[in-house]
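> dropping the sequence and predicted coords here.
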Amino acid sequence: MIAIVKESATNDQLQHFVKWIEGRGFRTNVSRGENETVVGIIGDTTQIDPFLLESMDIIETVRRVSEPFKKANRKFHPEDTIVDCGHGVKIGGGNFQVMAGPCSVEGKNLIEIARCVKDAGATMLRGGAYKPRTSPYSYQGMGEKGLDLLLEASAELDMPIVTEVMDPRDVQLFVDKKIDVMQIGARNAQNFSLLKEVGKTKTPILLKRGMSGTIDELLMAAEYIMSEGNENVILCERGIRTFETRTRNTFDVNAIPVLHHLSHLPVVGDPSHSTGYTRYVRPAAYAATAAGADGLEIEVHNCPQEAWSDGAQALTPAQFADAMKRIALIREAVTADLDKE
């Protein structure tokens, strides 16, 4: 249930109302936007008479919310959330960012790749130090050493880093090393212990949709994180598993506007894992941009044929630079204010 507060309400009245609601065993989420203030009431709201609330001087109207995700719901938080990823980089609310870099951190070539993607316009460096792989015999990542290489590149280039955490026991290590953005991969999208653990931090979380997950399941995964206190969540559409075999996954571009409609959280598109083939990555990136994504996560490698993982879907620095120019043009088109022209 949400209660929309009248513009004339004072801060004291609002605090008194929140205290009154919480005194009855409910949790609240207060969202102050430019045009209105919304109080989200979380709990078994069947026990609340909406007409009683609407009779109060400070309440404009009351609406019931049927969706189970409350904190991630746009009805509770009408304004777009802007997530601060560090180094002056923010995403959401009109702030568009591109995260680029190799699938796996491999060594000294990381800084070379990082320089290339930054020169092309990327604002965040992505790279995997811990790699979830289908086969236990596949390369599993450099681990803590890989994190240190990412941090060195971040310090040299003043770029926030995005890297995946796989185990609840490693979350504190990521926090201690001051990793800018922790990524939850598709295979861990419903690892509830991990979601709760990252929820106890304040570190921004890039949450990927599960390979067979519905949109509602993605939002409920975000709810797990947010319910623990961490509201710095970025949603990521990375393709879902369907009966189609010509691409690695099926890129659900529909999900981008749907998520924006349902949630206030930033939404990122991942055209690399969605398609699985270099030749399709750029068109999928353009589609995500045109659909209103707040950012993109793209794999880039200086020598894809020698990449330790996922070389088949990595762009070369030259291909990435070309893509960034075209992405900028698409962004200009979709954000233009035609009424002023």
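Received the coordinates, thanks. Source: prediction; values computed, not measured.
> from now on I want contacts and neighbour counts done on CA atoms only, so please keep to that.
Will do.
> let's verify Ala284: helix, strand, or coil?
When classified by DSSP: H, G, I helix; E, B strand; the rest coil, Ala284 comes out as helix.
> these two touch, right, it and Pro271?
Yes - applying C-alpha atoms under 8 Å as the test, Ala284 and Pro271 come out as touching, 5.3 Å apart.
> looking at these two, which is more packed in?
Pro271 (31 against 19; other C-alpha atoms under 10 Å).
> my guess is the more buried one contacts Glu297, does it?
Yes - checked against C-alpha under 8 Å, the pair Pro271 and Glu297 is within contact range at 7.2 Å.
> structure B:
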Amino acid sequence: MASYRLVSREYKAEDTVIRLGDVVIGGTAKVFIAGPCAVESREQLLTTARLVRQGGAQILRGGAFKPRTSPYDFQGLAEKGLEYMAEARALTGLKIVTEVLEPDAVPVVAQYADLLQVGARNMQNFSLLKAVGRSQKPVVLKRGLAATMDEWLQAAEYILYEGNQQVVFCERGIRTFATHSRNTLDMSVIPALKQASHLPVIVDPSHATGRRDLVAPMSLAGLAAGADGIMIEMHPNPEIALCDGPQSLYPQEYFLLMQELRALSGFLGGLARQKAVGE
């Protein structure tokens, strides 16, 4: 058996399905997550949440604590941002996902969030992985900037080892020699992961490409490759966003992409049903 025993298909053959009330991640369902990179203000977040709900996504994303490459960049609103996220959930009914940066912050973030996100820079922060494992909250585990699939699987193993079976892999691109995009979105890892593990897999094309014009085609490609969902960045006015504006969709772009994603999801579901009948 592989060193990532609990994560592997050998340990559990059937797909893991994570339920957040009426929102389902995994199995035959497709989940769509949208929102800003960072929670900037109450007005910005509530406006965005209404747009996210209008477009049809089920989960609102937004960073209250932001790990930035430069110490001079906007670092987030901390717990005040979490309060705005909780208010947005109450207003719209959306579930919320936000990043947690350190073990000591897990209890506070878990009070507010429906899903805890472990970001790419923390994929091998083993103390944090253990802490979110003990939290029993569903976890979105992003792939590290240069992590192999095995390293990613073993990071998830830390969470499951602590008793938390609710983990979602998120492919967000890896660093290569390419210069046409922020990172290289590894589509081949999606079917490879689903063969190796029973856990759901989603794709974040916004952080992978860093380019607004590439988000839609890479979102559609992610679904076609077998992803269980898509996580995208959308901002009411990307031109004035405090974080990652160039990769954030305008509202109308988001609405159009959601229409395309739902159509593709329906088509892929029909193909799966035909295959099942044929077998």
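Noted; the coordinates are in hand. The structure displayed is predicted, hence computed values, not measured ones.
> tm score of chain vs chain?
Between these two chains, after superposing, the TM-score reads 0.96 (TM-score structural alignment, normalised by the length of structure 2); 274 aligned residues with a C-alpha RMSD of 1.1 Å.
> circling back to that earlier point, overlap in contacts, Ala284 and Pro271 of structure 1.
Residues touching both Ala284 of structure 1 and Pro271 comprise Phe251, with contact defined as C-alpha atoms under 8 Å, 6 or more residues apart in numbering.
> which helix is the longest one in structure 1?
Ordering each helix of structure 1 by length in residues (DSSP state H) puts helix 317-335 first.
> quick one: contacts for Val105 of structure 1?
Val105 of structure 1 makes contact with Gly127, Gly128, Ala129, Gly141, Met142, Gly146, Leu149, Leu150 under the criterion C-alpha under 8 Å, 6+ apart.
> out of everything not next to it in sequence, what's closest to the fifth one?
In this case it means Met142 of structure 1. Take Met142 of structure 1 and drop its neighbours on the chain: the residue closest to it by C-alpha to C-alpha, 6 or more residues apart in numbering is Ala129, 5.3 Å away.
> now the second one
The shortest distance from Gly128 of structure 1 to any residue other than its chain neighbours is 4.4 Å, reached at Ser104 (C-alpha to C-alpha, 6+ apart).
> translate that neighbour into the numbering of structure 2.
For Ser104 of structure 1, the aligned residue in structure 2 is Ala38 (criterion: TM-score structural alignment).
> contacting residues for the residue nearest the centre of structure 1?
Nearest to the mean C-alpha position of structure 1, by C-alpha atoms, centre = their mean, lies Ile234 at 1.6 Å. Shown here is Ile234 of structure 1, whose contacts under the criterion C-alpha under 8 Å, 6+ apart are Val83, Pro204, Ile205, Leu206, Leu207, Leu265, Pro266, Val267, Val268.
> quick one: it is in a strand?
Yes - membership of Ile234 of structure 1 in a strand is supported by three-state DSSP.
> state the distance from the equivalent of it over in structure 2 to Ser135 of structure 2.
Superposed on structure 2 with TM-score structural alignment, Ile234 of structure 1 falls opposite Val168. Note on Val168 of structure 2: its distance to Ser135 of structure 2, by C-alpha to C-alpha, to the nearest Å, is 15 Å.
> let me see the ranges of the helices in the stretch 51-200 of structure 1.
Across the stretch 51-200 of structure 1, reading from the start of the chain, the helices by DSSP state H, counting those that start in this stretch fall at 109-120, 144-157, 171-176, 192-199.
> can you redo the ones you listed as JSON lines with mean neighbour count and distance to His301 of structure 1?
Listed next are the helices of the stretch 51-200 of structure 1 as JSON lines, based on neighbours: other C-alpha atoms under 10 Å; distance: least, C-alpha to C-alpha, whole Å:
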{"stretch": "helix 109-120", "mean neighbour count": "20", "distance to His301 of structure 1": "6"}
{"stretch": "helix 144-157", "mean neighbour count": "18", "distance to His301 of structure 1": "15"}
{"stretch": "helix 171-176", "mean neighbour count": "15", "distance to His301 of structure 1": "24"}
{"stretch": "helix 192-199", "mean neighbour count": "21", "distance to His301 of structure 1": "29"}
